[in-house]
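Novice: Sequence first, then the predicted structure, then my questions.
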Amino acid sequence: MRRCEWQSLFPYLLMTGALLAAVILAPVLAPCDPYAQDLSAALLPPSATYLLGTDSYGRDVFSRVLVGAQTTLGATLVLVAAAAVFGCVAGAAAGFCSGWVRTAIMRAADVFLAFPALVFAVALAGVLGGGLFHAALALAAMSWPKYARLACALTRSLCAMPFLAAARMAGAGRMCILWYHVLPNIGGPLLVTAALDIGTASMELAGLSFLGLGATPPTAEWGAMMANGRSLLQTAPWVILAPGAALFLSVAVFNLLGDAMRDALDTRCDQ
């Protein structure tokens, strides 16, 4: 008897849910005001009062890491969702249609793929003037082609399926077939790609902030926090290690979730 491992998703969904709950409840969970400065408490090591110590302005690092999760992961989820939706719709339209529509969409994707991804994001974010919104927009612009190409390939493979021919014979129009028959059937691989992309996008967004092209001070954001504490690595390492560890943990959780989803959706189930 064949058995698919959907049960293996539960622990990863639990970890992801706990991470997202911490993101949503960050202002409630934070023991201190993440923006309150107290120079008399600057660079205190981790203790019972300050679980992850304080930074050079006396701000509680633990509170800033929690609130920074909202900034980093919140912006990451929005940009990945935007890139995935736009790329999925564009790719499905290219795969379902033919002629100039497919050519125009795929050549536009090729133009974006012709540039080194992170270099293109740095250049675009710099041209737009920096800031978290512009950094997220630059990363979304470089991310959508992968979804478009995958959606196009999956859609073209579906076009020969009997249920699409039956839908055409029933009188369904192109838009109806695209929205109600094509997109729901290509969602699995695209969802796995998006889950795996969250970890990469969060690192890239933090990297842009680290370079000064993302979140600006005093915003609590993991990349900006690491940039502000890079000169304190030897004297107060907790200032940079705390947001780095939070970023590592979040990337690992979403990567594990993506791998588990890919295994669960794999048609080659265990005997």
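Specialist: Structure's in. What do you need? All values derive from a computational prediction rather than experimental measurement.
Novice: from here on, contacts and neighbour counts on C-alpha atoms
Specialist: OK.
Novice: Longest helix in the protein, by number of residues?
Specialist: For the chain, the longest helix by residue count, based on DSSP state H, is helix 61-96.
Novice: Give me the next element, helix or strand, following that one.
Specialist: helix 100-113 (DSSP states H and E).
Novice: Against which helices or strands is that following helix packed?
Specialist: With contacts taken as 3 or more C-alpha pairs under 8 Å, 6 or more residues apart in numbering; DSSP states H and E, helix 100-113 sits against helix 61-96, helix 132-158.
Novice: how big is the angle separating the first one from helix 100-113?
Specialist: So that's helix 61-96. Angle, helix 61-96 to helix 100-113, by axes from the mean of the first three to the mean of the last three C-alpha atoms, to 10 degrees: 150 degrees.
Novice: Could you tell me the angle between helix 61-96 and helix 132-158?
Specialist: 40 degrees.
Novice: Tell me the helices and strands packed up against helix 61-96.
Specialist: helix 9-24, helix 26-29, helix 100-113, helix 132-158, helix 187-210, helix 222-229, helix 238-265.
Novice: Dump these into TSV; add distance to residue 78 and mean neighbour count as well.
Specialist: Formatted as TSV, the helices and strands packed on helix 61-96 follow (distance: least, C-alpha to C-alpha, whole Å; neighbours: other C-alpha atoms under 10 Å):
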stretch	distance to residue 78	mean neighbour count
helix 9-24	13	16
helix 26-29	18	16
helix 100-113	20	15
helix 132-158	8	23
helix 187-210	10	22
helix 222-229	17	25
helix 238-265	15	20
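Novice: okay, pairing it with this:
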Amino acid sequence: MLLHSRYTFADRRDRESNLVNQCAILPSLLVSTQVVEVSLNISYDAMYTEACYVDALVQRAGRINRFNKSKEPCVVNVFLPKSHHPYQQDLLRKAIDLIAAEQGNINSEWDYIRITNMFYNEIWDSIRDDSDERFYSIWDKTRYIFSADLSDEETQELLRTRSGMISIPAFPLSFKQTIQEVQSQIESAKSRYDKMQLQRDKRRYLVNVPLVNGIKFTDDSLGKFVNRKYDKEYGLSDDLDNII
């Protein structure tokens, strides 16, 4: 199964529910992004993951032998990523060095907590300094946001967060007719309750879309739309059929 954050809210909820049910009864293989780190009560026998910050690794490892059913060691295999994104390069390098140095000493949840504390105790001052510098940099460039003249590269740098690019909810353009029909039902609904239920139905078609180069949005009375393909199995994709 594939799981990431570029599905509609409804499809992602359904996939997560199906995943939890599937893990309870059948052997399965999951390919996922960072969304696997939180809010999923699933358990696997092994993991292959790119290196990340230590606390993120702890969360990912929490999906391995989660219910303590296996009596054999369950291994978390960590390998070097091709790119440091979405993490800061120097901090990721420190995390990789720490994981490599401690890999023979990680045998329990307490060991993960220990190395997480080591990681943040060592880099806390640099994180705090970087955060202060980042805040003032963003403030200087966005306090005159309506007249700001920023290149694509500057915009991306401003919008990048620890976990990736800032995303905003939008409707894939292929759903526009469906959204029009739902909006018509909202406007003709008699009761407040019916309107609220229909508004909820409308939000089911939203996808969190990253603010990156090449992603164009359009606004009209129905909401914000993104001109990208959407597939129920693979989610939102770009013009080259790559998952965003």
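Specialist: Received, thanks. Keep in mind the model is a prediction, meaning the values are calculated, not measured.
Novice: TM between them?
Specialist: TM-score for the superposed chains, counting by TM-score structural alignment, normalised by the length of the second structure: 0.27, backed by 117 aligned residues with a C-alpha RMSD of 6.1 Å.
Novice: can you redo the helices and strands packed on helix 61-96 of the first structure as a markdown table with distance to residue 91 of the first structure?
Specialist: Below are those laid out as a markdown table (distance: least, C-alpha to C-alpha, whole Å):
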| stretch | distance to residue 91 of the first structure |
| --- | --- |
| helix 9-24 | 28 |
| helix 26-29 | 37 |
| helix 100-113 | 7 |
| helix 132-158 | 4 |
| helix 187-210 | 11 |
| helix 222-229 | 32 |
| helix 238-265 | 21 |
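Novice: which residues does the closest residue to residue 86 of the first structure other than its chain neighbours contact?
Specialist: Closest residue to residue 86 of the first structure apart from its sequence neighbours, by C-alpha to C-alpha, 6 or more residues apart in numbering: residue 144 at 6.7 Å. By C-alpha atoms under 8 Å, 6 or more residues apart in numbering, residue 144 of the first structure lies in contact with 83-84, 86-87, 109.
Novice: Distance of residue 144 of the first structure relative to residue 87 of the first structure?
Specialist: Distance of residue 144 of the first structure to residue 87 of the first structure, computed by C-alpha to C-alpha, to the nearest Å: 5 Å.
Novice: and if you look at residue 164 of the first structure?
Specialist: Residue 164 of the first structure sits 22 Å away from residue 87 of the first structure, taking C-alpha to C-alpha as the criterion.
Novice: What of residue 77 of the first structure?
Specialist: Plainly put, residue 77 of the first structure is 15 Å away from residue 87 of the first structure if you go by C-alpha to C-alpha.
Novice: neighbour count winner among these two?
Specialist: The residue with more neighbours, out of residue 77 of the first structure and residue 87, is residue 87; 27 against 19, by other C-alpha atoms under 10 Å.
Novice: residues in contact with that one?
Specialist: Residue 87 of the first structure makes contact with 144-149, 151 under the criterion C-alpha under 8 Å, 6+ apart.
Novice: And for residue 250 of the first structure?
Specialist: Contacts of residue 250 of the first structure (C-alpha under 8 Å, 6+ apart): 19, 199.
Novice: again, 10 Å this time
Specialist: Going by C-alpha atoms under 10 Å, 6 or more residues apart in numbering, residue 250 of the first structure touches 15-16, 19-20, 69, 73, 198-199, 202-203, 256.
Novice: and if you look at residue 123 of the second structure?
Specialist: Residues near residue 123 of the second structure by C-alpha under 10 Å, 6+ apart: 91, 94-95.
Novice: switch the cut-off to 8 Å
Specialist: Listed by C-alpha under 8 Å, 6+ apart, the contact set of residue 123 of the second structure reads residue 91.
Novice: what separates it from residue 167 of the second structure, distance-wise?
Specialist: Distance from residue 123 of the second structure to residue 167 of the second structure, by C-alpha to C-alpha: 27 Å.
Novice: Go through the one helix or strand residue 110 of the second structure maps to and flag the buried ones.
Specialist: For residue 110 of the second structure, the enclosing helix or strand under DSSP H and E is helix 109-142. For helix 109-142 of the second structure, the neighbour count (16 or more other C-alpha atoms under 10 Å) marks 112, 115-116, 119-120, 141 as buried.
Novice: how about the closest residue to residue 252 of the first structure other than its chain neighbours, what does it touch?
Specialist: Closest residue in space to residue 252 of the first structure, ignoring its immediate chain neighbours: residue 199 at 7.3 Å, by C-alpha to C-alpha, 6+ apart. By C-alpha under 8 Å, 6+ apart, the residues touching residue 199 of the first structure are 250-252, 254-255.
Novice: residues making contact with stretch 179-191 of the second structure?
Specialist: Contacts with stretch 179-191 of the second structure, where a contact means C-alpha under 8 Å, 6+ apart, come from 194-195, 198-199, 201-202, 222.
Novice: ok, the nearest residue to residue 95 of the first structure once chain neighbours are set aside - contacts?
Specialist: Nearest residue to residue 95 of the first structure, sequence neighbours excluded (C-alpha to C-alpha, 6+ apart): residue 152, at 4.3 Å. Each residue near residue 152 of the first structure by C-alpha under 8 Å, 6+ apart is listed here: 91-96.
Novice: Okay, strands next: where are they in the second structure?
Specialist: 2-3, 31-32, 47-50, 76-79, 160-161, 164-165, 167-172, 207-210, 217-220, 223-226, 229-231, 235-237 (DSSP state E).
Novice: Need those strands in JSON lines (columns: distance to residue 24 of the second structure and mean neighbour count).
Specialist: Listed next are the strands of the second structure as JSON lines, based on distance: least, C-alpha to C-alpha, whole Å; neighbours: other C-alpha under 10 Å:
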{"stretch": "strand 2-3", "distance to residue 24 of the second structure": "17", "mean neighbour count": "17"}
{"stretch": "strand 31-32", "distance to residue 24 of the second structure": "17", "mean neighbour count": "12"}
{"stretch": "strand 47-50", "distance to residue 24 of the second structure": "17", "mean neighbour count": "16"}
{"stretch": "strand 76-79", "distance to residue 24 of the second structure": "20", "mean neighbour count": "14"}
{"stretch": "strand 160-161", "distance to residue 24 of the second structure": "34", "mean neighbour count": "16"}
{"stretch": "strand 164-165", "distance to residue 24 of the second structure": "31", "mean neighbour count": "16"}
{"stretch": "strand 167-172", "distance to residue 24 of the second structure": "32", "mean neighbour count": "20"}
{"stretch": "strand 207-210", "distance to residue 24 of the second structure": "28", "mean neighbour count": "21"}
{"stretch": "strand 217-220", "distance to residue 24 of the second structure": "40", "mean neighbour count": "11"}
{"stretch": "strand 223-226", "distance to residue 24 of the second structure": "36", "mean neighbour count": "18"}
{"stretch": "strand 229-231", "distance to residue 24 of the second structure": "27", "mean neighbour count": "18"}
{"stretch": "strand 235-237", "distance to residue 24 of the second structure": "25", "mean neighbour count": "21"}
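Novice: This completes my enquiry, with thanks.
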